[in-house]
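Undergrad: This is a predicted model, with the sequence first.
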Amino acid sequence: MPGVDLAVVQFTSNQKYQVATLANYSLNTKDQKVFVSGFPGNKQQNKNKPHRILTAGVLSEQQSIKFTTYLSFNNQSSLIPVRIQTVLSDGYDLLYSNITKGGMSGGAVLDTQGRLIGIHGRVEGEISLDFDGKINLGSSSGIPIRTFLNLVQQVGIDSDLKVETTAPATLKKSEEDVISEYLLPLDEVPKNSDDEISWLNYANQLWRSQKYAEARKAVDKAIGKKPDFYQAWYFKGMIFRREEKYPESIAAFDKALKINPNFAQAWKQRGRVLLRLDKYSEALTSFDKAIALSPNQFALYFLRGFTLRYLKRFPEAIEAYNQAIKIDPLFKSAYSGRGLSYGELKKYRQGIADFTQFIQLDPKDASYYNLRGLYYGQLEEYKQAIADYNQAIQLDHNDALYYISRGNAYLMLKDYKQSIADSTQAIQLDPKDATYYLVRGNAYFRLNDYKQAIDDYTQAIQVDPKDARSYSLRGGIYSILKDYKQAIADLTQAIQLDPKDAIYYSLRGSIYSNLKDYKQAISDLTETIRRDPKNAPYTMQGLRYSEFKDNKGLLSGYTGLMSKAYATRGVTYYELKEYKLAIDDYTQAIKIDSQNAEYYAFRGGIYSFLKEYKQAIDDLTQAIKIDPKKATYYHLRGTTYLQLKDYKQAIADYTQAIQLDPKNATYYGGRGFAYSQLKDYKQAINDWNQVIKIDPENATYYSARGDAYFQLKDYKQAIDDYSQAIKFKPDLTLAYSAMGNAYLQLKDYKQAINDYTQAIKLDPENADYYYSRGFANYKFKDYQQAISDWNQAIKIKPEFPEAYTNLGIVSYEMGELETAINHWRTAIKINSNFAEAHLALGIALYARGDKEAGLKSGETALKLHKRFGKIEFLKENNWGDKLIKDSQEFLNNPRIKGLI
């Protein structure tokens, strides 16, 4: 099978074969001794008696780039780490320093216990020179035996292979020395007269023996003999690369390429070194040069895709990986890179398909079950994600990352106890990762176990005191616990660590607003708005807008962050009575999040407060449209209709609020008031009964029901309610006044006077209470006390025509005609349309003999209100006997009678 190093074939034979013991364990141990056995294919080899050679070497770490990225789940405030290792391989996953020669491909790679760990493939460098056959420069590479075992499993062969999974014991130094002496022999140092190829061959042996400084000297000897020896310059670059002297390595590769610009391998290795220097654009140029020269190397397309992914040119990266897979469909690293690129484009389904393909090629690699699980998590398919995490843990139960991934999935499923269990296991395995404490802290937070959550966030801070998220999360819990001082301290620390992140200013601003430190609140919320992540270089949770704009969950969080910043600042302006600024901020919040009903409701509330009722109703109607199940919005709109005296519409809204929340006393109270305004007192009483049933100790409700009974002239029931109101609130002034009114109607003037007196004690500057008590004293025939009360009322409220009119009435009864006339004239001066004062003045003038003036005043009164022409009405208005008697003669005058 030409060109194939490893295959699974079926055959039959009559011969018996010795079957090797296979070893399948982690081969990532650097400097582990390994042996390669094979038959060199040089021209001097005897084909009938091939000579097997055995060379020793050490395992090399593949050039790989390890990085940690973060995935954020839709309703998570913290990010979950995803550790990814991408191997920059050529498709061979086993690298070793053994000297191998052409023809050895397909030979055995053995560990120190003689167990087969791989099949030799080729040399990384792919350089051939005419010197005793072929010399290969670079690490040797092979295929791990686990690849064979995976293929066996896939084709369904039931083999009796002997497979061991334990790593070999560490060699003693004496054992290593023996191996080095017999299996890592170095040729004699070439003579100065030897040619450049001899020196390069010697440098190659030194390099494989990890004697890099000596290897460089040998290469320099070769270059000294032939300055345009581009292979030597190339190999010098390889030596520098192994020493991690990357600038020097680039310089050497550049020299080789200057001599031979068509040297594809040098372009390739140059690109790999540039990746180490994070020079991705330059690396891409090198890989493109190599591809142009050697278009059939699938590894070059993989490297191109890898580089494009780092440059965030994900569609191009995917195309490069497609090309690599087209050339070699079994190249699993290409599926890995393509899957990660799909993830960056939020195409998680395609990413899952690629990770599934990787898993089929290598079902024992736990990390890709974890990655696939994370993608399922992004799709909110948490049960499927957990199944993958379970598989990852089964394959590698000592990796904390798999437990924390599963713990986060359980968190999303609200299985907080299981989340805590997994997070705890992750912490036990890796107590130095702060993120694990954050995940567990989040689970405790969801269980309202704030103390444990704080402990975990504190531990995260101790592990990583530079992570602003930990301070922010802990500050959030302190805020819930109303420990605002500590909350502000934590958020201040978060801001110091990450001043570009808007969310920390928002949280601190909200706390300052709660503390009524409005100046500081506005400052922080303004900073939040200024740090909108749409404006570089600001971020949210450490991410730029471009990095999360396609993530549904994070984008929702961003919308909430910015709109809430305006809304909270709007509340703060409202508290400062800066109503226009408050409205402006809520308008801005609505522009950002037009489906947030609360923003419309709050703005509507401000409009209502400003008596801009139409605008208020428009906003509250919009809030109801967005969230028709929110009783509060109907209540607010009903209250606004109440202000507009649209009582029927108010009742309709209160009724809807009651249907949604039948246990809220306020809604019944509002409807009861609306019914009262429509004089539907029985229905009002029904609502107040329900209010009192819900809240039986609220004095205001008893007082309101008492008012309804008063209007129905059920004065005794009204008095009972007012008494109950006073029981629950002894300083409820209005209840005393109202009860006085009820006693007045029952003609219990003494008790009425007592209640008015109590009201005056509680509110001595209220003119109405003196006025009412004056009236009770008048009915009690205590005219002097009545006069005193009405004078006091006028002292408090000089523009009080009713009080002057009553003073005139009592003065008239006392025979003080001129005094009465003066009082009525004063009342008319205050209110020229006060009909009662005009009529009383007319009667007095008529009785005094000034008949024309009296008739004119009477005519004015009756033109204002004809009801004053009825004696019964005057009696109901509590006119005195003397004034009633004189009014009968006056009203019988033909001029007056004609107006009645």
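TA: In hand now; what should we look at?
Undergrad: going forward, measure contacts between C-alpha atoms and count neighbours the same way
TA: Noted.
Undergrad: Show me what counts as buried in the longest helix seen in the chain.
TA: Scanning the chain for the longest helix, with DSSP state H as the assignment, gives helix 552-575. For helix 552-575, burial by neighbour count (16 or more other C-alpha atoms under 10 Å) applies to 553-555, 557-558, 561-574.
Undergrad: all helices for the stretch 701-850 of the chain, in order.
TA: Secondary structure of the stretch 701-850 of the chain (DSSP state H, counting those that start in this stretch): helices at 715-728, 733-745, 749-762, 767-779, 783-796, 801-813, 817-830, 835-848.
Undergrad: residues making contact with the fourth one?
TA: The set of residues that contact helix 767-779 without belonging to it, under C-alpha atoms under 8 Å, 6 or more residues apart in numbering, is 737, 741, 744, 749-750, 752-753, 756-757, 759-760, 783, 785-790, 792-794, 796-797, 803, 810.
Undergrad: Select only the buried ones of those residues in ChimeraX?
TA: In ChimeraX, this line selects whichever of these come out buried by 16+ other C-alpha under 10 Å:
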select :737,741,744,749,750,752,753,756,757,759,760,783,785,786,787,788,789,790,792,793,794,796,803,810
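Undergrad: picking that back up, make a markdown table out of the helices of the stretch 701-850 of the chain and add distance to residue 864.
TA: Formatted as a markdown table, these follow (distance: least, C-alpha to C-alpha, whole Å):
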| stretch | distance to residue 864 |
| --- | --- |
| helix 715-728 | 32 |
| helix 733-745 | 27 |
| helix 749-762 | 32 |
| helix 767-779 | 24 |
| helix 783-796 | 25 |
| helix 801-813 | 16 |
| helix 817-830 | 13 |
| helix 835-848 | 6 |
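Undergrad: Of all these, which one is nearest residue 688?
TA: Closest of the helices of the stretch 701-850 of the chain to residue 688 is helix 715-728, at 10.9 Å (criterion: C-alpha to C-alpha).
Undergrad: So what angle separates the directions of the closest one and helix 733-745?
TA: With axes from the mean of the first three to the mean of the last three C-alpha atoms, to 10 degrees applied, the angle from helix 715-728 to helix 733-745 works out at 150 degrees.
Undergrad: From residue 583, how far out is the residue most central in space within the chain?
TA: The chain has residue 557 as the residue nearest its centroid, 4.1 Å off, counting by C-alpha atoms, centre = their mean. To residue 583, residue 557 is 23 Å away according to C-alpha to C-alpha, to the nearest Å.
Undergrad: Use this one as the comparison:
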Amino acid sequence: MHLSHNEDKNFSLTRFESMLKTNNVLFFDSEEFEEIINYYMENGKIALAKKATKLGLEQHPTSTNLKLLQVEMYIFENKLDIAEELLNDLQVIESSNEEIYIQRANIYSRKDDHKKAINLLEKALEITEDELDVLNLIGMEYLFLEDYENAKYYFMRCVEEDPEDYSSLYNVIYCYEILELHIDAIDYLNIYLNSNPYCEVAWHQVGKQYFLLKKYKKALAAFDFAIISDDTFVGAYLEKGKVLEKLKRYNEAIENYSITLNLEDPTSFALLRIGKCHEKLGNEEFALEYYHKCVHEDILLDKGWIAITDFYIKKNNFQKALYFIDKAINIDSENVHYWKRYAKINNRLNLFEEAEIGYRKTIELGNYELQTWISRSDILMQLGEFEAAITNLFQAIDFYPENAELEYRLSGLYYFLNDTTKGSFHLKNALKLDLEYKLILEVLFPTVYEMPEVQNLISNYGNTSQ
């Protein structure tokens, strides 16, 4: 276990852990305790951090920094009242300690009072010698408020303080993107690149902005500069691959995606895209090979299973498509995209009961597309479940009021069930909405369509609408 590259720090940690194992009490100075606690907190070992804080305060009961670390842990555990009491005590002793303002701001941030948090951080900014951290915290609070202009301003100040603060650079560009100021983002990055011409991160971001603007050749040039700046930059190869796909240069896209497989462990994204490129090139065996590698790499990636399923659907091989979508559903039964395909495939195989289950599950999972409701009602009709079909159509009308396709179906069902009053009511609604869609009645309910009453209504409406 290593605290850092510094051997003294590593030695402190080793001594501390040895002390815990032997129950021998050893002395550490307060700075050693701070380093040990920070290490444990950064690595998510909160129980050990608390133990180190307790022992640290026993040996150094007046240490403000150890008390502030204790406050930080209370905030982490959401014990905000206790943290606030400790800060009140500390402020009496050290009113000019910026960390007290920072931790108070942290408490207000936890309470979603981000404006108060910002006010406290502004006070911390006035007295701190390390402006960068405080500027970053203010930027984050403005992000919470969705005030992207102010957030951008503070992250820009971070970048001014430290041009290699790439986290803040990313946040600046994120704000530009949310504000849809892609040209402004490019201008900002170009100014940054004037001083940092070999910054692969900045070139990468320039490329992404041009990609969003659909200026693919300029995006390609930017990603090339990112790769020149760092030929091991995986993100640049992936983005370059995406651009080459847009330009239909699929072989070159495959080359770039393949480079990433050699630079680090294969990613499911790269494997999927290679498969898609091969499919576009007509290399069906290679496409399937990479789709299978993709789901092997990440069994939970729905795009991989969907790619395999859609591949077989396009080939009209519905049995194989069903086999793979069944596998996908067994892995994730709450994925609406899987159930949509399950329903469509079973419908094509004339397995109507299974198709109905698929459409019902799709709706239950929140897919309220018009076609989903229509497909389910048509299948329920084929199954002779007329009342269920009517219920389904009325549910659809809640989402799609005044829709001719739904009204014609309701009309046909009511006439079919000999409820001519409701049938007539919905037929009139449908005719008002769209006369041309009367074809639905003719195809789905031919006996109803031929009824004299229905023909009269259609004829009368046709004459009055001319």
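TA: Nice, I can see it. What you are looking at is a predicted structure, and each value in this text was computed from that prediction instead of being measured.
Undergrad: Of the helices of the stretch 701-850 of structure 1, which is nearest residue 588 of structure 1?
TA: Residue 588 of structure 1 lies closest to helix 733-745 among those, at 42.9 Å (C-alpha to C-alpha).
Undergrad: Now do that closest one against helix 767-779, angle only.
TA: Going by the same axes, to 10 degrees, helix 733-745 of structure 1 makes 20 degrees with helix 767-779.
Undergrad: Trace helix 733-745 of structure 1 over to structure 2 and give me the residue numbers.
TA: Under TM-score structural alignment, the match for helix 733-745 of structure 1 in structure 2 covers residues 336-348.
Undergrad: what's the mean gap between that stretch and the aligned bit of structure 1?
TA: Compared with structure 1 after fitting, stretch 336-348 of structure 2 has a mean deviation of 1.6 Å; criterion: mean C-alpha distance after the TM-score superposition for structure 1.
Undergrad: Would you mark the buried spots in that stretch?
TA: Neighbour counts over stretch 336-348 of structure 2 (16+ other C-alpha under 10 Å) mark 336, 337, 338, 339, 340, 341, 342, 343, 344, 345, 346, 347 as buried.
Undergrad: Stretch 818-829 of structure 1 now?
TA: Within stretch 818-829 of structure 1, the residues scored as buried using 16+ other C-alpha under 10 Å are 819, 820, 821, 822, 823, 824, 825, 826, 827, 828.
Undergrad: what sits against the fifth one?
TA: Meaning residue 823 of structure 1. Residue 823 of structure 1 makes contact with 804, 805, 807, 808 under the criterion C-alpha under 8 Å, 6+ apart.
Undergrad: who touches residue 275 of structure 1 in this structure?
TA: Residue 275 of structure 1 sits in contact with 283, 307, where contact means C-alpha under 8 Å, 6+ apart.
Undergrad: rerun at 7 Å
TA: Listed by C-alpha atoms under 7 Å, 6 or more residues apart in numbering, the contact partners of residue 275 of structure 1 are residue 283.
Undergrad: What's the match for it in structure 2?
TA: When structure 2 is aligned by TM-score structural alignment, no residue sits opposite residue 275 of structure 1.
Undergrad: what sits against residue 783 of structure 1?
TA: Contact partners of residue 783 of structure 1, counting by C-alpha under 7 Å, 6+ apart, are 777, 810.
Undergrad: What distance do you get for the equivalent of it over in structure 2 to residue 51 of structure 2?
TA: Using TM-score structural alignment, the equivalent of residue 783 of structure 1 in structure 2 is residue 386. Distance of residue 386 of structure 2 to residue 51 of structure 2, given as C-alpha to C-alpha: 68 Å.
Undergrad: And for residue 23 of structure 1, the neighbour number?
TA: Residue 23 of structure 1: 24 surrounding residues under other C-alpha atoms under 10 Å.
Undergrad: which residue packs closest to it, ignoring adjacent ones?
TA: Here the nearest residue to residue 23 of structure 1 in space, its sequence neighbours aside, is residue 164; by C-alpha to C-alpha, 6 or more residues apart in numbering that works out to 4.8 Å.
Undergrad: What's the match for the one you found in structure 2?
TA: Checking TM-score structural alignment: residue 164 of structure 1 goes with nothing.
Undergrad: And for residue 164 of structure 1, the neighbour number?
TA: Around residue 164 of structure 1 there are 13 residues (other C-alpha under 10 Å).
Undergrad: do residue 613 of structure 1 as well
TA: 20.
Undergrad: For it, give me its contacts.
TA: Contacts of residue 613 of structure 1 by C-alpha under 7 Å, 6+ apart are 607, 640.
Undergrad: Could you tell me how far it is located from residue 626 of structure 1?
TA: 20 Å.
Undergrad: Checking residue 197 of structure 2 next. Helix, strand or coil?
TA: Following DSSP: H, G, I helix; E, B strand; the rest coil, the label given to residue 197 of structure 2 is coil.
Undergrad: Please pull up the equivalent of it in structure 1.
TA: In structure 1, residue 197 of structure 2 lines up with residue 594, judged by TM-score structural alignment.
Undergrad: Relative to residue 240 of structure 1, how far out is that match?
TA: Distance from residue 594 of structure 1 to residue 240 of structure 1, counting by C-alpha to C-alpha: 60 Å.
Undergrad: Which one of those two is surrounded by more residues?
TA: The residue with more neighbours, out of residue 594 of structure 1 and residue 240, is residue 240; 21 against 15, by other C-alpha under 10 Å.
Undergrad: Please identify which helix or strand holds that one.
TA: Element membership of residue 240 of structure 1 [criterion: DSSP states H and E] is helix 230-242.
Undergrad: which bit of structure 2 covers that helix?
TA: The aligned range for helix 230-242 of structure 1 in structure 2 is empty, by TM-score structural alignment.
Undergrad: List of residues touching that helix?
TA: 137, 200, 207, 212, 216, 219, 222-223, 246, 248-250, 252-253, 255-256, 259-260, 266, 273.
Undergrad: Stretch 568-582 of structure 1 now?
TA: Stretch 568-582 of structure 1 has contacts (C-alpha under 7 Å, 6+ apart) with 510, 513, 518, 522, 525, 583, 585, 586.
Undergrad: which of the residues you listed tops the neighbour count?
TA: Of those, with other C-alpha under 10 Å as the count, residue 525 tops at 31 neighbours.
Undergrad: Tell me the helices and strands packed up against the helix or strand that it is a member of.
TA: Per DSSP H and E, residue 525 of structure 1 falls inside helix 518-530. On a contact count with 3 or more C-alpha pairs under 7 Å, 6 or more residues apart in numbering; DSSP states H and E, helix 518-530 of structure 1 meets helix 502-514, helix 552-575.
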